[in-house]
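Chemist: give me a model of this one.
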Amino acid sequence: MMDELELLKKDWKSRESKLPKLSYDDLYGMIWKRSSSIVKWIFIISVIEFVLPHVLYLLPVAREGMEFYETLGLKNIMWGITVAPYPIVIYFIYQFYQRYREISARDNARDLMHKIIRTRKTVKNYIIFALSVFLISFLLIAVGIAFSDGDTFVHALNMEKKALEQPIDNLKWVVAGILIAMGILCTAFLGLIYFLIYGLLLRKLDKNYSELKRLEI
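Modeler: I've put the predicted structure just below:
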């Protein structure tokens, strides 16, 4: 048994000696390239996320939805929800681009660790902002429906007052409540998507950060 163990040790050592020896610079270079690639993808995904809703607005279903809210007299609210976040979203996209440029410039390991921390913080702030805007949008629409004019509300639903089984005001609050519930569920679903996409990239950055930390020890 001991002879077999010694043979295994010798075989392992012989194989180990044939493996390529990676220097500090080699390891750092690999981590730097991986980190740069990850941040580039974060930037690309944020741009796609900004452009995609505008493409969806071209679909007939989306246009009909906008017309429905306009009929309810919520045109200003819808424009506010759509346009108001633009400056902040563009600012975050610019920040992602800046993080990519910063992390693409090869520095020492300690500086790269600092840039990874900054990138993680920017991504987390963006996710919190995006989810907050998404949920607030549903809440504003729900409030707008709840306090909308009764006749306008019935007209928007293409119904007649006689066909309603309950008072218009009650129906408005029911619809508003449904929208709030949908908003919470949709925000949770969007948060899950962010967790899967951005979370995966952040976990890879965390792994790079840990490897850099070991290099510095």
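Chemist: C-alpha only now, for contacts and for neighbours.
Modeler: Noted.
Chemist: the host helix or strand of residue 51: how far from the chain's middle?
Modeler: Using DSSP states H and E, residue 51 sits within helix 24-56. Centroid displacement of helix 24-56 relative to its chain, using Cα atoms, centre = their mean, to the nearest Å, is 13 Å.
Chemist: tell me the buried residues in the helix or strand following it?
Modeler: Note on helix 24-56: by DSSP H and E, the next helix or strand toward the C-terminus is helix 60-71. Buried residues in helix 60-71, counted by 16 or more other Cα atoms under 10 Å: 66, 68-70.
Chemist: nearest residue to the middle of this structure?
Modeler: residue 194 (4.0 Å; Cα atoms, centre = their mean).
Chemist: contacting residues for that one?
Modeler: residue 127 (Cα atoms under 8 Å, 6 or more residues apart in numbering).
Chemist: the helix or strand harbouring it vs helix 24-56, what angle?
Modeler: Using DSSP H and E, residue 194 maps to helix 168-216. For helix 168-216 against helix 24-56, the angle by axes from the mean of the first three to the mean of the last three Cα atoms, to 10 degrees is 160 degrees.
Chemist: centre of the chain versus helix 168-216, how much separation?
Modeler: Here helix 168-216 is found 7 Å from its chain centre; the criterion is Cα atoms, centre = their mean.
Chemist: likewise stretch 107-121?
Modeler: Going by Cα atoms, centre = their mean, the spacing between the C-alpha centre of stretch 107-121 and its chain's C-alpha centre is 21 Å.
Chemist: what's that stretch in contact with?
Modeler: Here stretch 107-121 makes contact (Cα under 8 Å, 6+ apart) with 28, 32, 35, 39, 96, 99, 102-103, 106, 202, 205-206, 209, 212-213, 216.
Chemist: of those residues, closest to residue 47?
Modeler: When those are ranked by distance to residue 47 (Cα to Cα), residue 96 comes first, at 9.7 Å.
Chemist: the nearest residue to the closest one once chain neighbours are set aside and residue 211, how far apart?
Modeler: Closest residue to residue 96 in three dimensions, ignoring its sequence neighbours and counting by Cα to Cα, 6 or more residues apart in numbering: residue 43, at 5.2 Å. In this view, residue 43 and residue 211 are 23 Å apart by Cα to Cα, to the nearest Å.
Chemist: to check against the first, give me the structure of this:
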Amino acid sequence: MDELDQFKKQWKENENFMKLNQSEIKAILHKSSTSIVKWIFIICCLELLLGISLSFILPSEKEEFLAFELLNWTYEIISYIAIFYFIYIFFKLLKKIKNTNNTKSLMEAILAVRKNADHYIKFNLWCINYVIIISLLHNIVAEFYESHSWSMVLFILILGSILSFTFGYVFIKLAKGYYHLIYGKLLKKLNHNYEELTRLEEES
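Modeler: Reported below is the predicted structural model:
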């Protein structure tokens, strides 16, 4: 429960409890929004550090196919650039929210955070789908390269598609659950702050 919700609860329980004016409520919403964006920024940084750490910890095999090696390098470059971009955007929005005293600017920043967080989640889910598809294609090419048997390739294609769909579906569901649990909760609070600010602006 955030600070504003605590005040609302105490208002209902005790009519003599001090009331807050619009400026004080906006200050609470400002503080809460800053905290939420800060947490989004921290989580993005931790996810990036985890990805970098895993790339050094997990053993890597030499890629025998040049095309897949180029795809892997391209994917890594694009993914890291994208993640650094999102971290930079969230950092800029965090500074904007932290330093603004203007309600309109605060509301615009909240909308921008919500929009970019949605893009960040969709980008990560796209990355998961890409890795699953490339892994399946790699197995098919490797099998054909070793056996030159179209029947075996067809078998790998069917079996690989079933396994990729099954594990991919489960993994994506888990990823969506993670993003819903972590980012969904934060964005829900941020959306609540936006609605409160909208209501206050309409009343003023």
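Chemist: contacting residues for residue 173 of structure 1?
Modeler: Residue 173 of structure 1 makes contact with 145-146, according to Cα under 8 Å, 6+ apart.
Chemist: if I look at it, how far off is residue 184 of structure 1?
Modeler: Applying Cα to Cα, the value for residue 173 of structure 1 to residue 184 of structure 1 is 17 Å.
Chemist: what of residue 79 of structure 1?
Modeler: To residue 184 of structure 1, residue 79 of structure 1 is 21 Å away according to Cα to Cα.
Chemist: with residue 109 of structure 1 instead?
Modeler: 42 Å.
Chemist: comparing these two, which shows the higher neighbour count?
Modeler: Shown here are residue 109 of structure 1 and residue 184; by other Cα atoms under 10 Å, residue 109 has more neighbours (20 against 16).
Chemist: that one maps to what in structure 2?
Modeler: Counting by TM-score structural alignment, residue 109 of structure 1 lines up with residue 103 in structure 2.
Chemist: from residue 6 of structure 2, how far off is its match?
Modeler: The spacing between residue 103 of structure 2 and residue 6 of structure 2, counted by Cα to Cα, is 22 Å.
Chemist: what do you get for residue 123 of structure 2?
Modeler: From residue 123 of structure 2 to residue 6 of structure 2 the distance is 36 Å (Cα to Cα).
Chemist: of these two, which one has the most company?
Modeler: Using other Cα under 10 Å, the more surrounded residue of residue 123 of structure 2 and residue 6 is residue 123, with 15 against 10.
Chemist: what helix or strand does the corresponding residue of structure 1 for the more buried one sit in?
Modeler: Residue-level alignment of residue 123 of structure 2 against structure 1, with TM-score structural alignment as criterion, gives residue 129. Using DSSP H and E, residue 129 of structure 1 maps to helix 109-146.
Chemist: in the following helix or strand past that helix, what counts as buried?
Modeler: Using DSSP H and E, the helix or strand that follows helix 109-146 of structure 1 in sequence is helix 150-156. Across helix 150-156 of structure 1, burial judged by 16+ other Cα under 10 Å covers 150, 153-154, 156.
Chemist: same thing with stretch 196-204 of structure 2?
Modeler: By neighbour count on 16+ other Cα under 10 Å, the buried set for stretch 196-204 of structure 2 is 196-197.
Chemist: cool, stretch 182-198 of structure 1 as well?
Modeler: Using 16+ other Cα under 10 Å as the test for burial, stretch 182-198 of structure 1 gives 183-184, 186-187, 190-191, 194, 198.
Chemist: structure 2: matching residues for that stretch?
Modeler: Aligning stretch 182-198 of structure 1 against structure 2 (TM-score structural alignment) gives residues 167-183.
Chemist: quick revisit: list only buried entries from the contacts of stretch 107-121 of structure 1.
Modeler: 28, 32, 35, 39, 96, 99, 102-103, 202, 205-206, 209, 212.
Chemist: now the residues you listed in CSV, with distance to residue 120 of structure 1?
Modeler: Formatted as CSV, these follow (distance: Cα to Cα, whole Å):
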residue, distance to residue 120 of structure 1
28, 19
32, 15
35, 11
39, 10
96, 10
99, 10
102, 13
103, 12
202, 7
205, 8
206, 9
209, 11
212, 15
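Chemist: so which of the residues you listed comes closest to residue 146 of structure 1?
Modeler: residue 96 (38.6 Å).
Chemist: tell me which element that closest one falls in.
Modeler: Counting by DSSP H and E, residue 96 of structure 1 is found in helix 86-104.
Chemist: how much does that helix stray from structure 2?
Modeler: Compared with structure 2 after fitting, helix 86-104 of structure 1 has a mean deviation of 1.0 Å; criterion: mean Cα distance after the TM-score superposition for structure 1.
Chemist: which residues touch that helix?
Modeler: The contact list for helix 86-104 of structure 1, computed with Cα under 8 Å, 6+ apart, reads 32-33, 35-36, 39-40, 42-43, 46-47, 50, 112, 115-116, 118-119, 122-123, 126.
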